[in-house]
Structures are given as structure tokens and as C-alpha cells.
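In: Below is the structure, and that's it, no one-letter string:
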């Protein structure tokens, strides 16, 4: 069949996620169901048909929770693909590169996962021959992250092990006999010993060029640091014996020793591969790093909008900051100008009252949008008549809803309690950011299958909403035209999804503290744990350099854009909302009984080893 006559692929490719020795791996989704999959594109020149079919034969024999399963083979006009399970956590190598040495409990659990997968493969008579962190993938389940073996591209049958004549593989993880073209079950055990050593020590037992590695594996004795518990040292050394006969006879044997180790040692296993914050709260460099202002009422919502002179040509001054806070049914607005991180008030507080209590404020480049129980309002501060604030009604939905607005006020999406998606567009003639009143028009409402927990706009054309169902979270993608593109599920219950300064990256706050916060990339879909071990945050602020998370005790955790901890501050207790006023100044809202307080926290006044 010619390429032009082959059917179109059933899968839409979302992005490249990896490059193996035999081809590329893509993230994709089924065009009809939206199910996420990995598509392994096997290059016909480097991976001829007989090799392709051989790997497929191995994969079809393997069905185990700790092995990446092959779901289908597709030969379409787009190419030849193995359709595999998608593992959103990426490779074990990715995790090790980000964090170095993983916590002992998680390292042991990952190794036990891999051993269970290898036990199943061995029971089918298959030897992997290329076990390494790059070929171990991680996926998130309800009990936490689990490891799965992938890439059986150079696997062999046990019955052929005595006739092997090649030394294909990764020299850093190859058993001594592999350098002479010999392999057996014990060759995979040796590779697992190297991986286990690297997990708990933070480096491989040997490093160097291929010829040096060969010499080390053949002749040099392995030394395990004394910091590793003695029972675990014995397991590693047995797996790394030079002679195959002295190693574990099977994956089951090594797994049994690790199970006994788990009973002997408190591994302090946590669901996220993280350590406790490595330092106490940052020391203050001044006597007054936090300035507090009292307010006449409990704060319900807080938002900060930062404007430059180029965005506001009517402004009598340069860049300025607009702070909005809601108390019951009233919205208060104050404008500040930043001079070397000293904020000076430019106007008195403006105020506008709405018919309902305000439940949420959402900032945009043109100001702020207020959400009540049934209505959406656009707040219009008049830059020429300080202090003045008006509220323009965008929509009266008459029933409760969840909504979000585009950062530049181009469109709004809402899902109502009766399960309908509404989308509003701003009129083209009102896209001038200086206009005080905007015309909005709505598209016909679109039915949604079930109630949703949150709506999030991603870019100029796409948004997501999500719901929790049966212990999982279903995420659905839609367009500003009201069309649905696909969906996928997370194996945990989500409490909040928060955008970031990086396109298509969001912060996921789970409902329970079993997993800890996660960073989720949507294009292509990837998830990574955030390396902190604290109470789940009650509020989060987005910064140009990352995030600030606050827990109920007032601990402020500063994270860079990759989720790494860069600082910790002991801030005001019981925060209800936080927002960045500038690159280095944080605004924290708290309530004491029926009165609110706004606290200015200058991050530059703390001993934080980070360039903002």
C-alpha cells in the first residue's frame, strides 16, 4: 500500500517527549476518546521491520503494572508507531538530574517496582539487556509514584543467552560479562545494582569513557559509602558481584531482600521524592521587613495589577501598582507607585459596592474582574479622576458558576451549575486597553457532561476545566469557540490548579497531602513533584520568577520556575490571600476576627540566596 493510500493516524501528536537509540517518542492523544498515549516512532533505516516485529513480539507478551504496556501497532501515512502507555512523570533520569540523590524510602520503592516488572519479564523468558534510569519511567497512581520498565529494543530470550555475540548496551550499567558479548538474567541484576547505588548515593559507582568503564567493571572493586545503611550495602554489593554466579539468582531473590530491609529500617517513605526543607526560615536583614496596615473588615479576596506607562498613556506617572481587595459586597481599590521598592500611595482608597458578596477577584492587564455568586463584573478604575472605581456588569448567569478570564481580557469562560459552558468575547473595537467600558458578546452555551470544580484559560484560544470523580481528576480541553478537543485523567484528587508565568505550565495543589504539590506541563503533558515537604498551601502567588506558597501557619515558601525551593520566610499567621506587588514585594492578607490586615513583605530584606 502506498503512503498516500494508508489511513490517517487515529492519534493526534501533541509533542516530542524523548529520543531513543532507535527512534523518537511522542506524546499523543486518541482523536476520538482523548486518551493520552506514547507513540514510539521506529525509524525504518535504523530499526528494520524484523527488529520492529521482534520488539513488538516481546512487548505483547508483557502485561504488568511495572512494565510500560504496548497497546497497539499502527502503520499510517504519518509513520510506524508502537502505541504505548503514557507515563507523565518522565524518566527516572530526569528526576535524578533535578534532585541528585533521592530519599532512601522512595529509592527502595522504585527499585522494588522495577524488580517486580523484571520478575514478570523473566517469567516470560525475556532479558532486558539495557536497564538504566533513562529506560525507567514514572507514572502517578493513587498511592503515589510508581516505576515502570520501558524500551525492550535490544531484549533477548533467555534460551538465546548462551549464543549472544554482541555487547550492545550502556557501558555505565553493563555487567562485566556483557563486554564479551555474554548475557543472562544476572546481567540485568548487575544493571539494577548500579541503578540502586546511583539512587541512594547520588552518583554511579564508576564513571569515565567507555574503555575506562569496561576496565572498572571488570577489575575495580565497588565501594559503598558508610552513609548507606549496612543491610542495603550488602544488597548492592551482592548485585554488583563481578561473577554472575555470585549475584542474585533472580529478581525475586533481590526483591525479597529489599522487602526484609523495609522491615528492618525506618525508610520514612513519603509519596513525593523530596526531603524536608534544608534550612530554617531566612533571617531578616532589617528590623521591619514586614509592614502592616489594618482594614475595617474581613478580607474575602485580593488581587494586584501592575501597569507600566506604555500600558496606560493617561497615567500622570510612570509604572504603578493597583491593589484590589474585597470586603463583603464592596471592592476597595488603591493605587501605588513603586520607587526603589518603597511604595508611596498615589490616591485615596476608591470603593464600589455590588449587589452580592464578592467571592473572587481575577486580575488582567486591563484591571480586575470580580466574581459573585451569579454575576461577572469588570472593574474600571478611572485614571483621570482619582479616586474613582466603577463596576461594569458583563454577565448575570442567575445560578452559581466557575469562571476564568484571559490575562489580557480577550475572552471569558464559565461553566454554570446546570452544566453549561459559556464563552464571552470582547468586541474588537474595544481591545484598546485604555477604554473604560467594554462591549462583550457571548457564544451559544454548550452542554457539559458533569459539574466542574474549576475553569482555567490557557492562552488566546484554549482553556481547561476539571472535575473530581471516583478518586481521580478528569481534565478537559476546550476552545474559545466552545469546541471540546479531548480529555485525560490524573490518578489523584485535585483541589486547585494555578497558572504560572510559563506558557502551558500550571501548579497543581492536590486535595490531600499524600502527594504534595506538582508542576504540570500541558504541551506535551508532563508532571513533576515539587521538592518540599510541608502542609499543603492555603494560598499561592504567581511571580515572574516562580511561586510563593503560604500554609496556614504563615510559612512562606519561595519556589523558582522549576519548583525548586529558593527560600522560606516566617510570615503573618493564617493568611487568606497573597499576591506579588512587584518582583520582590509580596502582599499578604490576613483576618483577625472581623478585621483584615494587609502586610507588605519585602523579600530583599531577607537573607535569601536567590537573584529575583
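Out: Looks like it arrived, so ask away. Note that the coordinates shown come from a computational prediction; the quantities given were computed from them, not determined experimentally.
In: alpha carbons only for contacts and neighbour counts from here, please
Out: OK.
In: now stretch 222-232: how far from the chain's centre is it?
Out: With Cα atoms, centre = their mean, to the nearest Å as the basis, stretch 222-232 stands 33 Å off its chain's centre.
In: Also stretch 367-384?
Out: How far stretch 367-384 lies from its chain's middle: 31 Å, per Cα atoms, centre = their mean.
In: what's next to it, contact-wise?
Out: Here stretch 367-384 makes contact (Cα atoms under 8 Å, 6 or more residues apart in numbering) with 303, 305, 314-315, 322, 324, 333, 356-363, 388-401, 405, 436-437.
In: ok, second structure coming up, stack it against the first:
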């Protein structure tokens, strides 16, 4: 069990992995309403479609389902389509694939005599099939029913934001599901839902209020939405396939959603001159700065040092050859593996004490560990008190593998991301990584990767990033001319100007930044960020 993914009124959903196969699955565990859950299990047993979440095992209390690491459409709306970072419009190619997947899955449901009755972004799961392709699947059949067994409840209507007018009166049909898809399409194209308010206000709006559209939305897109969101079911699209055909006829150039630009993010100028520190014993460029309980680990290709909170530099270990080096978040141990294409080499596992490094054990890479070292390795990360990760890219560079090993070098398992990654670092949050990558169309993205449970959130960036730096209170995305500060949810806080050029940046504590650079020789400096007046952070 990797952790809980989400929970609702009647059930909890967990992320788990089959030990024998390494396959990720979602476990939906019912807490109440077992009779209703039995109906959901019965419906799942009838379904087999690529755009409907696959059920492997169903019982009266538990469902074993396919796992979707990219979360829900709702979580993607908060990051991928962040209105503060998009270039004035949402990617129609992404919208097109998501809506097409939903309608194809819905067509399959309707042909099998099933009405979903609760379509909303929270119930649309996303999986990244390739760097540029998100696959949408329909999930959560708790409100679903068979066409020959209509649901006439006026309380169990699903989300009122996405409910068709007749759903409030206890009626549901194929047309009701298409109305819900229309609301989601409106939200994707316009950037907001057509109606908002209390349940009573939503009742009035869905029944009587007309739609409003931004001037930038084409006439053809407006007409499609007017049909999908018609108050009378008989005047909507007659089927999911009919709606899909009308949607696919829209041209890319005719779609432009009105969202704010990145200029809405404030800019703060960094004026303070950092205080330089001594760098005795550091001879190679600093590759990483790792925040630790005792200070900050300073990693170069051939050495490991620790800068204490009192700004004292302690030498921990030196190596004869270039190594991948990482220190555990607890500051208790480190791993060093050689950067080499030779097979007969040794690495080191070392234990750390307050005064430095006093114990070590050689580790001889064999099997999977050796294979990873000889492949396209991009990072080694000590993730907790017992395990370290090796992150490598596939030869075709469209997939990234996160492989887990014990401190003795025993392979435990792997996670896969269908995304090109160029840089990846641990964050201040346990079992969380931050990465930079690109899509197949070379669009830069930032990836927030949670390992327990496994979830990947994607943020499309409006500029080309050079480096990423996780801090105690957010993330720095550094470009050639821009520096963007994000909070822990990937939402933009501010643009930074005047920050000294640095190879690596990390938090020494909640207010001080440690900066490492390498012009003609390594340099370290400390800067106090409390003068930046970042009220959202401190």
C-alpha cells in the first residue's frame, strides 16, 4: 500500500502495488451504503473500454481498479491549465483529446444501457500515455444506473455544478450525461463553469439562466455549447457520437479561451548582496545542495561536505572518481555510486554523525543496479532512512524510470513516467520529487512527482527553464532571463529579479538561502530572504 489517494462520503481510494508484477492499482474501499456499492460493482463487471477505468476485481466492499498517476481532470485544471501561467489560451490539442476520450467512453456506456449521472472533472481520471498524450477515463459509478432502472432521486443528483436541469427534478437520461460533458467543455474552453452559487441558485441557473460567452470564443464553439447545454433534453445532441462529430469539426484557430496572462503575477526585485562563505576543500563545481536537519549537504562530483546552521563547513568524504552522491533527508546516511561505464567498480554507503562521517561500507553494483549505472542515468536520490532511487531515461527518451534500491543495492521495484525528464531533485516534502521536462512538441513543463501515493502533476511553463531549485517554502524555476517562484501546489507566487546567478540554490533554513556558483572556482554565499517581503511565505 503506497497511500491514500482520496476519500468521499462513502468510500476511500488507495494506491497500491502488486508485489509480484509491480503493477500499480487503485483500491476503492466502501465505508457506507453497501447496497449502492453493490450496484457499482455490478456495473463495473459489464465494462471493458479504454476510456472507462478498468476493474480487475469487484466485491460488495472493494473494487480493484487501474491506477491513474496523473490524477483527475480537476487536479490538472489547477496546474496544467493554471490561468496565471498560460499564454492567453488553453491548448486545444489537450482539450480535444480529453473531451474525445470522455465522449467515446460515454458512447460505450450508453450502448450498454448505462447512464453515469455524475460526470464532473473529479470523476475523469488522467494517465500520460506519452509526453504529449493524456488519456482520459471515466470513473466513479456510484450514481450510475441502467436505463431500464431509472434513478428518480431528487437528492442523489451528483454535483449540482454539472447537473442537467432535469436531474434536479429526479430524471436522468443519456441527454443528462451529455449536458454534464457540455459543462466540462465550457469550463475547459472558457476557464470557468457557466453557473455558480448555492445549490438553490444552481437549480435556478440550470433551469432558466442563459449562457454567456467571451468574445474570443468562435461562433461555432458557442453553437456547440448552446446545443449541449440546452434546457430541454430533446434539443441537445442525440448521442455521444453526434456530439463528438460536432466537436471534432471545430478548428484549432477557432478556439481561444479567455484566461489571464502571466503578467498578473507580481515581480519582486532582489537587492541584497549575499554574504560570501569560505569553500576550503571544495575543488569541483557544486552539483547539489541538500537541506538536512544539521544544515545543508554540499555535493560535488568528488566530495561531500556539510554546512552547519552556524555556517561551519565540515568535510564528510572525498572520492577518487566522479560519483552520484546523495544524502538521506534525515541526514543519517549517504550513498555514493561511481559515474563510469566500467563494470568492476564499487560505491559507498556511509553513516553520518554530528561531527562528520565515521562509518562506511562498500557497495558493489551488480544486476539491476549495475545495469542502471551503465544506462542513461540522470540522478541518484536517497529518499528515506532505508532506500535510494536511481532515475534514468529510456533510450527513446520518451519514458523515465524511477528505480528503488535498498542500501545493500537490492532492487525493490520501479515506477514509470511517460515523459522526457532532464533534471530531477527531491523537495522538502517526504517522498516528493520535482522535475523539468518537455513534451513531444518541445513545450517545457515542470513535474511534481509524489511517490506515496504515486501521482504526477504537470505545469506547462511560459518560458524555457534552465534549472529548478526546491526550497523550504516553494520552488524556484530559473530561466535565462526569468525566475519564477511557485508555492508547494505549483501555483505562482512572484517573479524574482536580481537574484545572483547561481548554479544551485537551497534553503539553509526558513529565511536564509544558500547559493553555490562556479565561475573560475567554486563559491558559496548566504542570502537573507526575509527582506523580500514575501508575505505569502513567511
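Out: Sure, I can see it. Everything numeric here is computed off the predicted structure, so don't read it as measured data.
In: Just the buried residues of the contacts of stretch 367-384 of the first structure.
Out: The neighbour count (16 or more other Cα atoms under 10 Å) marks 303, 305, 315, 322, 324, 333, 357-358, 360-363, 388-395, 397, 401, 405, 436 as buried among the contacts of stretch 367-384 of the first structure.
In: Sitting in helices, which of those do you find?
Out: Judged by DSSP state H, these include no members of helices.
In: Now do the same for the nearest residue to residue 170 of the first structure once chain neighbours are set aside: helix, strand or coil?
Out: Once flanking residues are discounted, residue 170 of the first structure sits nearest to residue 130: 6.5 Å by Cα to Cα, 6 or more residues apart in numbering. With DSSP: H, G, I helix; E, B strand; the rest coil as the basis, residue 130 of the first structure sits in coil.
In: and what of residue 280 of the first structure?
Out: Following three-state DSSP, the label given to residue 280 of the first structure is coil.
In: got it, and residue 242 of the second structure?
Out: On the three-state scheme (three-state DSSP), residue 242 of the second structure is labelled helix.
In: related to what we said a few turns ago, to which residue of the second structure is the residue nearest to residue 170 of the first structure aligned?
Out: Residue 130 of the first structure maps onto residue 118 in the second structure, with residues paired by TM-score structural alignment.
In: again with residue 460 of the first structure
Out: In the second structure, residue 460 of the first structure lands on residue 385 (TM-score structural alignment).
In: Could you do residue 559 of the first structure as well?
Out: By TM-score structural alignment, residue 559 of the first structure lines up with residue 486.
In: ok, residue 11 of the second structure touching residue 29?
Out: Yes - counting by Cα atoms under 8 Å, residue 11 of the second structure sits close enough to residue 29 to count as a contact (5.4 Å).
In: Which ones among the contacts of stretch 367-384 of the first structure map onto strands?
Out: 303, 305, 322, 324, 333, 360-363, 389-396, 401, 405 (DSSP state E).
In: And the helices in the second structure, which stretches?
Out: Going by DSSP H, the second structure shows helices at 34-45, 73-79, 92-111, 174-190, 199-208, 219-228, 240-248, 367-373.
In: tell me the most buried of the ones you listed?
Out: helix 174-190 (a mean of 24; mean count of other Cα atoms under 10 Å).
In: mean shift of that one relative to the first structure?
Out: For helix 174-190 of the second structure, the mean deviation from the first structure after alignment is 2.0 Å (mean Cα distance after the TM-score superposition for the first structure).
In: Now do that helix: which elements does it pack against?
Out: Helices and strands touching helix 174-190 of the second structure, by 3 or more Cα pairs under 8 Å, 6 or more residues apart in numbering; DSSP states H and E, are helix 92-111, helix 219-228.
In: Would you confirm that residue 169 of the second structure contacts residue 154?
Out: Yes - between residue 169 of the second structure and residue 154 there is a contact under Cα under 8 Å: 5.7 Å.
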